[in-house]
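K.L.:
sequence and predicted structure are below.
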Amino acid sequence: MNIVLRELRSYRKALIIWSVCIIIFTAMAFAKYAGFAAMGSEANELLESLPDFMKNAFGLSSLNLTEIKGYYSVLFMYYALITGIHAVMLGATIISKEARDKTADFLMVKPITRSSMITSKIIVGFIDVLIINIVTGLTTIVFVNINNNGESIIGGLINGMVVLLIIQCIFLSLGLAISSFTGKAKKATTISTGIILIMYFLDVFRNISDKLDFVKYITPFSYFDTIKVLNGNGFEALYIVLSIIIIVVSIVLTYTNYQRKDIL
């Protein structure tokens, strides 16, 4: 418990900064939505004039951005990318930073096992991504209520936050696993951030080309259809199972590698 409290305090400032950034991003995004809504059909006509590859890449082909549900379905991908980067960077540093900050020796002389230390760190990581998830969800609900003139989509937004939490946990666990292989915080962060950006662009390219449909099994960004999620039927069993497998395997690798790694 002492390690959990210590880590929560050490990440408090970063957590506040990430939360404020998400609130600002949401405020700016919905200010733009107000502009789209005011333009009415002109906004959709403007989007129709875009090249097909661009509309497909960003999921704009069949959406009405003047309606809150259509706009949020596009916005959700940016939430997934932002919170995914936070989660993977957190996973990449939360354990390996002990070697960077020269505090690993301090922890190792405490009457705790290495497994207990890793478990405490993982708990802190989950708490952090959960807080970011809640901040994102509550902020989105507030701005949706302010801007929504149609039927309520609060139930769909809650489903979206569940999906977002799954994606966050996937990237948190991947960051942990990558960190367990590299052992260096800076290197782990660089690799982890690179991987999440590659996965994001793989999803973009999949939307452009039918030949890349297999990519939907590789990148978590392709696991959930936002419109289906908002309607309450976007949780396909295959992708839930894939998500669980990635998380479990990554966590097991983290424990296994740190048990035999010299982190001093």
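P.N.:
Yep, that arrived.

K.L.:
only C-alpha atoms from now on, for both contacts and neighbour counts.
P.N.:
OK.

K.L.:
neighbouring contacts of stretch 170-188?
P.N.:
Under the contact criterion CA atoms under 8 Å, 6 or more residues apart in numbering, stretch 170-188 has outside partners 84-85, 87-97, 99-100, 125-126, 189, 191-192, 196, 220, 243, 246-247, 250-251, 253-254, 257-258, 263.

K.L.:
A further structure is provided below for comparison with the first:
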Amino acid sequence: MIHVFLFELRSLARGFAVAAVALLGLLVLFVGGAYPIYRDAKPQVMAILDDFPPQFAAAFGVSDDIFTFAGFYRFSYLYLALIAAIAAGSWGLGSFSRERRAKTLDFLLTMPVGRGGVFAAKLFACLTGVAVVGALYVGALQLVATAVDDGAGVEAGHLAVASLAVPGVAVVFLAFGALLGVALRRVRSVPGIATGLGVMGFATASLPGLTGEDSWRAIAPFLYFSQDTALGEGRFETGWLVAAAAVAVCCFAVSWVLFVRKDVRAR
């Protein structure tokens, strides 16, 4: 089992590195670079935003407090979560479909390791990537906040809680990717499917704002981790946190059942 785990870590290492660079780069560009510009050019930016319809603001997370650090981070969160969702989805999809795409699944399953052990090794390797990239992101956000905050931002503890939403979203989309990697008969493009998953997550995040119905959050994984509650109260809403955990656990459980029971197709 340890050999499968180490092999998966090596295979996914490049993906982990690319995701870390993309996520931290967007964080520095958006929050570290764009926020001071927005803050210092408030009248000009307001004049531009006033020309856009309210639906635009709802769809892209633009709110009246975008000129505060908390408001701008809340706006940026959707795009940061999009990167995390695409990356984690590709890790799950790529790891759990690798042998089938390479037509080596029969060799893997004849190793002296049970199918459950193989599944666990792959899952732990993917979760290791989420943990490492998530830790880098949480630390980087604190540094960026210290560098650009004007003193009227959120408490450090509240920001630390809010930052955990990104690795939280990553775990949910890792579960989606793992399920698709096991369930799909053929995976033609890992990046293509993972990007589709992330874009769907981004699109559904706009539904509560567009419709005014909070119930749409049930199909919007990005919103399971409310930035309003995290930044304002230093916590996530318990019900939605349970929903996120339930979705992830259910996807992993179904993936495990399919993985251990699925027959190897003849070539």
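P.N.:
In hand now; what should we look at? Everything numeric here is computed off the predicted structure, so don't read it as measured data.

K.L.:
can you calculate the TM-score here?
P.N.:
For this chain pair, the superposition-based TM-score is 0.90 by TM-score structural alignment, normalised by the length of the first structure; 262 aligned residues with a CA RMSD of 2.1 Å.

K.L.:
any idea what Ile153 of the first structure aligns with in the second structure?
P.N.:
By TM-score structural alignment, Ile153 of the first structure lines up with Glu155 in the second structure.

K.L.:
burial measure for its match, as a count.
P.N.:
Glu155 of the second structure has 14 neighbours, counted by other CA atoms under 10 Å.

K.L.:
so what's it closest to, chain neighbours aside?
P.N.:
Excluding its sequence neighbours, the residue lying closest to Glu155 of the second structure (CA to CA, 6 or more residues apart in numbering) is Leu231, at 7.9 Å.

K.L.:
how many other residues sit next to the one you found?
P.N.:
Neighbours of Leu231 of the second structure (other CA under 10 Å): 25.

K.L.:
element containing it, please.
P.N.:
Here Leu231 of the second structure, judged by DSSP states H and E, is contained in helix 227-233.

K.L.:
and that helix, how far from the chain's centre?
P.N.:
18 Å (CA atoms, centre = their mean, to the nearest Å).

K.L.:
again with stretch 232-248 of the second structure
P.N.:
15 Å.

K.L.:
same thing with stretch 181-189 of the first structure?
P.N.:
20 Å.

K.L.:
contacts only, for the residue positioned nearest the centre of the first structure.
P.N.:
When the first structure is reduced to its mean C-alpha position, the closest residue under CA atoms, centre = their mean turns out to be Gly84, at 2.6 Å. Shown in contact with Gly84 of the first structure (CA under 8 Å, 6+ apart): 167-168, 171-172, 196.

K.L.:
and the closest residue to Ser95 of the second structure other than its chain neighbours, how far is that from Val182 of the second structure?
P.N.:
Residue nearest to Ser95 of the second structure in three dimensions, not counting chain neighbours: Lys122, with 6.6 Å by CA to CA, 6+ apart. Per CA to CA, to the nearest Å, Lys122 of the second structure is found 12 Å from Val182 of the second structure.

K.L.:
now for the two: what residues contact both?
P.N.:
Residues touching both Lys122 of the second structure and Val182 (CA under 8 Å, 6+ apart) are Phe96.

K.L.:
mind reading off the mean deviation between the longest helix along the first structure and the second structure?
P.N.:
In the first structure, assigned by DSSP state H, the helix with the most residues is helix 114-147. Taking mean CA distance after the TM-score superposition for the first structure, the mean distance separating helix 114-147 of the first structure from the aligned residues in the second structure is 1.1 Å.

K.L.:
how about that helix, which residues are buried there?
P.N.:
114, 117-122, 124-126, 128-130, 132-137, 139-141, 143-144, 147 (16 or more other CA atoms under 10 Å).

K.L.:
Arg101 of the second structure -> the first structure?
P.N.:
Under TM-score structural alignment, Arg101 of the second structure pairs with Arg100 in the first structure.

K.L.:
any figure for the gap between that match and Thr113 of the first structure?
P.N.:
20 Å.

K.L.:
and those two? which has more neighbours close in?
P.N.:
Arg100 (16 against 13).

K.L.:
so the residue nearest to the centre of the first structure is in which element?
P.N.:
Counting by DSSP H and E, Gly84 of the first structure is part of helix 68-93.

K.L.:
that helix versus helix 114-147: what angle between them?
P.N.:
160 degrees (axes from the mean of the first three to the mean of the last three CA atoms, to 10 degrees).

K.L.:
average offset of helix 68-93 of the first structure relative to the second structure?
P.N.:
Mean for helix 68-93 of the first structure is 1.0 Å (mean CA distance after the TM-score superposition for the first structure).

K.L.:
so how far is that helix from its chain's centroid?
P.N.:
Relative to its chain's centre, helix 68-93 of the first structure lies at 4 Å (CA atoms, centre = their mean).

K.L.:
and for stretch 2-15 of the first structure?
P.N.:
For stretch 2-15 of the first structure, the distance to the chain centre is 20 Å (CA atoms, centre = their mean).

K.L.:
same check, this time on stretch 125-145 of the first structure
P.N.:
For stretch 125-145 of the first structure, the distance to the chain centre is 11 Å (CA atoms, centre = their mean).

K.L.:
quick one: secondary structure of the residue lying closest to Arg100 of the second structure once chain neighbours are set aside?
P.N.:
Distances taken as CA to CA, 6+ apart put Arg186 closest to Arg100 of the second structure, at 7.9 Å, once the chain neighbours are dropped. Secondary structure assignment for Arg186 of the second structure (DSSP: H, G, I helix; E, B strand; the rest coil): coil.

K.L.:
what residue in the first structure is paired with Arg186 of the second structure?
P.N.:
Using TM-score structural alignment, Arg186 of the second structure lines up with Lys184 in the first structure.

K.L.:
contacting residues around stretch 97-115 of the second structure?
P.N.:
Here stretch 97-115 of the second structure has contacts from 1, 181-182, 186-187, 259-260, 264, using CA under 8 Å, 6+ apart.

K.L.:
apply 6 Å and report the result again.
P.N.:
181, 260 (CA atoms under 6 Å, 6 or more residues apart in numbering).

K.L.:
buried residues, that stretch. List them.
P.N.:
Neighbour-count burial for stretch 97-115 of the second structure [16+ other CA under 10 Å]: 97-98, 100-101, 105, 108, 115.
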